[in-house]
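Chemist: Just to be clear, the model below is a prediction. Sequence and coordinates:
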Amino acid sequence: MPRRSAPPQCAAARMGGRGKAADRATEPLFASETPADAPLAARMRPQTLDEFVGQPHLVGDEGALTRVVRPGYLPSMVLWGPPGSGKTTLARLLAERSGGTWRQISAVTSGVADIRQLVADARQLRDAGGRTVVFIDELHRFNKAQQDALLPHVEEGTITLVGATTENPYYEINSPLLSRLRVYRLEPLSEENLGEIVTRALADERGLAGRVSLSDGAMSALVDLSGGDARQALNIVESAAAVTDAGGAIGPELIAEAAQQRLLEYDRVGDQHYEAASAFIKSMRGNDPDAALYWCASMIAAGEDPTFIARRIVIAASEDVGNADPRALQVAVAAMQAV
């Protein structure tokens, strides 16, 4: 039988779908103007790689991503780093540099059905000559089924996947998917980086436009309280500026009031949990009471379960002290039972 031609309306629908996909390929990654009531951190988001501050090992003149990413090419990757280190912004800037169409989904609210729809759109765009860069924030929150749903499309190149995570991807992401991704680690921002970001926000028209200033002591306090997190630093500045008269200077007392307390980089199930516990045990083993008290206080301040700390002390008394002082284990066990 002769092959039946598609009805005109079906062909038009297909062409219309491809046309929409092609239109999306030319959409700008960044809105031309961020709303004036947006948070300071959103208004000051870098628009170009030249504005991006920090991570010289990745985006410096000889950085790993500087050498790899070029127009028309962007490998699938995972950006692994602490909050406020620039993962989302860097992903957008890399997508813009490579010429891809930006699509962002959340690992918290999206499911397999959303991935299928996204892949269908990506195929249309690919047929029209475009490329889709899919950004998934908190990629480690995807379950195994959701991660497996991405696997064939990453492998075939239908989508370029850029994931961001604060957790160790070697533990949290499925091995088959991880083997198709490059892992790039972002470090907490240095004091110099934070100072540059805050200084720019104070002067830039997108930011505070010179309405307030920071004293030297306030800048030092801000950098210390931010803990390498640019978003935290800008949020503190914004809160302090809101209660400062125009032309006034923000002092360290107001910074402390706006911050309330230093943001501790700690979680009860991730890398920081085990790193702090390891440092605590090694401090006891090394006969360093000051370091042991520091790490113990850090875990308590971050909300660690006191019984977990007490058990670590019992283990140290049993394994490291042992018969050198038989009473050490008795004291440690009594302390654990009292907690």
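Modeler: Arrived safely, thanks for sending.
Chemist: For the rest of this, base every contact and every neighbour count on C-alpha atoms.
Modeler: OK.
Chemist: Mind jotting down where the helices sit in the stretch 101-250 of the chain?
Modeler: 112-127, 144-156, 169-172, 175-178, 191-203, 216-226, 230-242 (DSSP state H, counting those that start in this stretch).
Chemist: highest average neighbour count across the ones you listed?
Modeler: Of the helices of the stretch 101-250 of the chain, the one with the most neighbours on average (mean count of other Cα atoms under 10 Å) is helix 230-242, at a mean of 21.
Chemist: what angle sits between that helix and helix 191-203?
Modeler: Between helix 230-242 and helix 191-203, the angle comes out at 40 degrees (axes from the mean of the first three to the mean of the last three Cα atoms, to 10 degrees).
Chemist: Could you measure from residue 19 over to residue 12?
Modeler: 10 Å (Cα to Cα, to the nearest Å).
Chemist: So for the two, which residue has more residues nearby?
Modeler: residue 19 (15 against 12; other Cα atoms under 10 Å).
Chemist: Identify the residues contacting that one.
Modeler: The contact partners of residue 19, taken as Cα atoms under 8 Å, 6 or more residues apart in numbering, are residue 128.
Chemist: adding another structure so you can compare the two:
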Amino acid sequence: MSRPGKPATGPGASLFAAANKVEPLAARMRPERLEDVVGQQHLLASGKPLGDAIRNGTVGSIILTGPSGTGKTTIASLIGRYTAQSVVVLNAVTDGIPRLREIVAEAERRLDHEGRRTLVVVDEIHRWAKSQQDALLPHVESGVISLCGATTEVPAFAVVGALLSRCRVYALRPLVVDDVGQVITRALHDRTKGVGARELMAAPATIHWLAEQSDGDARRALGALEAVATTLPDGTEITIDALSASLGVRVVAYDRVDVDRNAVLSAFHKSCRGSDPHAALYWLARALLAGDDPQLFLRRLAAIATEDIGLADPSALQVVMTAWEAYRRLGPAEGERAVAQAAVYCATAPKSNRLYVAWRDAREAAADTPSLPVPAHLLNSEMHLRADEARRVPYQYPHDFPGAFVAQSYQPDALQGRTYYRPGAFGEEKRIAQRLVWWAERGGPPVEGEPPAAG
């Protein structure tokens, strides 16, 4: 009997450990040929750079980027198989520089004594700090190891520049429903590595449903299939209800701090700009279901109100700010409806980026002419008296004239006639354009842009 606190040893213990060490179905079903990898033939087919490099044994160091469950680890293992390299997997979450040093020492010994190179696969390389990634540099550069980094994030943001410059980057595509369905069907019929020996059955509609619910993640689909298979008698039909129970609560495919969050936020903004309230509500719901902060979307709506709507509907900004205050007072449950209301308002409002362009042009003009003097008639009384007598032009008070308007210059002399704001022909800007034309006809600044519609 082994002592308390110590792992059991001996033949019996080894047999017990071996019996309990069963690879998950997703690991067992990992393809052993490039041709069997689904959804990534744009990289792996004959004539494609990565596929040919793997077949020729000239891969070098690479970064694989793509969503979870699309085949990054599979491709890394195939590289080792096709190029006869020893594959060592580092997990960026649990392994650090000390483990890397051990691997490098083993790789040097293997290269010196066996002439065999080592492929180091760093899973979730984006989780390694800059100093840890930098530790790879000299060994990758010297050729002691080849690197295969796998990440779900954009490599330019996730991998340090010096390391990225020494690697080729390949982007894996998200798996479509048919791809995941093919993986599920293989596992159902494979009697050696899959669950084929159990003679379980599944209708095409059931396989399609599981593939659809897996959000392009083959690993998730196989995990659900395995969970169901362990509870059913041999020869049983797998049902959607059984699969639904094994999947549990569907997790929204969304990363609160990284790439997917920015992609959803971008889709939301472009949907509002494109006047599609249905899409705007969908992307907002996706984010909030994933637990994101609605105030992030309120900030974006405030930007939309000034960048994409502007003076075509000046009320848009007021609606957004009111919704923001409502959310703060009501909290998430009721407040989310206020956010949704602001999103629909902005999506359906008339659009104009004329204010955005005007502000950009005015800033550029101010940056290019920082020393132009203020016209003397625009100075306050005291400064006006100090001005050169030749420059003194009396200020004319607009309210002393009909229509509260009098023609006089307001920009520096060097910028007279320069225009920045050019109203559009929709919404409130149509009326603004009409007023600008009325002033221009009486000696005011010129009007540029679309002619105002009648009425």
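Modeler: It's in. Every value quoted in this text rests on a predicted model; they were computed, and no experiment measured them.
Chemist: tm score of chain vs chain?
Modeler: After superposition, the two chains reach a TM-score (TM-score structural alignment, normalised by the length of structure 1) of 0.85; 307 aligned residues with a Cα RMSD of 2.0 Å.
Chemist: Kindly reformat the helices of the stretch 101-250 of structure 1 as CSV containing distance to residue 327 of structure 1.
Modeler: Shown next, in CSV, are those (distance: least, Cα to Cα, whole Å):
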stretch, distance to residue 327 of structure 1
helix 112-127, 58
helix 144-156, 49
helix 169-172, 39
helix 175-178, 47
helix 191-203, 46
helix 216-226, 41
helix 230-242, 46
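Chemist: Nearest to residue 61 of structure 1, out of those helices?
Modeler: Closest approach to residue 61 of structure 1 among the helices of the stretch 101-250 of structure 1 is made by helix 191-203 (16.6 Å; Cα to Cα).
Chemist: what stretch of structure 2 does that closest one fall on?
Modeler: Using TM-score structural alignment, the residues of structure 2 aligned to helix 191-203 of structure 1 are 177-189.
Chemist: Relative to structure 1, what is the average displacement of that stretch?
Modeler: Following the fit onto structure 1, the mean deviation recorded for stretch 177-189 of structure 2 is 1.2 Å by mean Cα distance after the TM-score superposition for structure 1.
Chemist: mind checking how far that stretch is from the chain centre?
Modeler: 27 Å (Cα atoms, centre = their mean, to the nearest Å).
Chemist: And stretch 195-205 of structure 2, by the same measure?
Modeler: The answer for stretch 195-205 of structure 2 is 36 Å, by Cα atoms, centre = their mean.
Chemist: Please list the outside residues in contact with that stretch.
Modeler: Against stretch 195-205 of structure 2 from outside (Cα under 8 Å, 6+ apart): 187-191, 226, 229, 233-239.
Chemist: at 7 Å what do you get?
Modeler: 187, 188, 189, 190, 191, 234, 235, 236, 237, 238, 239 (Cα atoms under 7 Å, 6 or more residues apart in numbering).
Chemist: which residues touch the last one?
Modeler: By Cα under 7 Å, 6+ apart, residue 239 of structure 2 lies in contact with 202, 206.
Chemist: can we see that at 10 Å?
Modeler: When the contact criterion is Cα atoms under 10 Å, 6 or more residues apart in numbering, the partners of residue 239 of structure 2 are 201, 202, 203, 205, 206, 207, 228.
Chemist: who's in contact with the aligned residue in structure 2 for residue 43 of structure 1?
Modeler: Under the alignment (TM-score structural alignment), residue 43 of structure 1 maps onto residue 28 of structure 2. The neighbourhood of residue 28 of structure 2, defined by Cα under 10 Å, 6+ apart, consists of 22, 187, 192, 193, 194.
Chemist: Contacts only, for the last one.
Modeler: It stands for residue 194 of structure 2. Residue 194 of structure 2 touches 24, 25, 26, 28, 29, 184, 185, 186, 187, 188, 222, 226, counting by Cα under 10 Å, 6+ apart.
Chemist: can you put the residues you listed in JSON lines and add distance to residue 261 of structure 2?
Modeler: As requested, the contacts of residue 194 of structure 2 are arranged in JSON lines below (distance: Cα to Cα, whole Å):
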{"residue": "24", "distance to residue 261 of structure 2": "30"}
{"residue": "25", "distance to residue 261 of structure 2": "30"}
{"residue": "26", "distance to residue 261 of structure 2": "27"}
{"residue": "28", "distance to residue 261 of structure 2": "32"}
{"residue": "29", "distance to residue 261 of structure 2": "31"}
{"residue": "184", "distance to residue 261 of structure 2": "29"}
{"residue": "185", "distance to residue 261 of structure 2": "32"}
{"residue": "186", "distance to residue 261 of structure 2": "33"}
{"residue": "187", "distance to residue 261 of structure 2": "33"}
{"residue": "188", "distance to residue 261 of structure 2": "35"}
{"residue": "222", "distance to residue 261 of structure 2": "26"}
{"residue": "226", "distance to residue 261 of structure 2": "31"}
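Chemist: Which parts of structure 2 are strands?
Modeler: 62-65, 86-91, 118-123, 145-151, 168-171 (DSSP state E).
Chemist: want to try JSON lines for these, with mean neighbour count and distance to residue 386 of structure 2 as columns?
Modeler: Listed next are the strands of structure 2 as JSON lines, based on neighbours: other Cα atoms under 10 Å; distance: least, Cα to Cα, whole Å:
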{"stretch": "strand 62-65", "mean neighbour count": "23", "distance to residue 386 of structure 2": "67"}
{"stretch": "strand 86-91", "mean neighbour count": "18", "distance to residue 386 of structure 2": "74"}
{"stretch": "strand 118-123", "mean neighbour count": "24", "distance to residue 386 of structure 2": "72"}
{"stretch": "strand 145-151", "mean neighbour count": "26", "distance to residue 386 of structure 2": "67"}
{"stretch": "strand 168-171", "mean neighbour count": "17", "distance to residue 386 of structure 2": "66"}
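Chemist: In a markdown table: these, plus distance to residue 107 of structure 2.
Modeler: Shown next, in a markdown table, are the strands of structure 2 (distance: least, Cα to Cα, whole Å):
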| stretch | distance to residue 107 of structure 2 |
| --- | --- |
| strand 62-65 | 18 |
| strand 86-91 | 9 |
| strand 118-123 | 6 |
| strand 145-151 | 7 |
| strand 168-171 | 22 |
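Chemist: aligned partner of residue 296 of structure 2 in structure 1?
Modeler: With TM-score structural alignment as the criterion, residue 296 of structure 2 matches residue 308.
Chemist: give me every residue that touches that match.
Modeler: Contacts of residue 308 of structure 1 (Cα under 10 Å, 6+ apart): 277, 299, 336.
Chemist: same question, residue 260 of structure 1
Modeler: Taking Cα under 10 Å, 6+ apart, one finds 225, 236, 254 in contact with residue 260 of structure 1.
Chemist: Trace the first one over to structure 2, please.
Modeler: Okay, so that is residue 225 of structure 1. By TM-score structural alignment, residue 225 of structure 1 lines up with residue 213.
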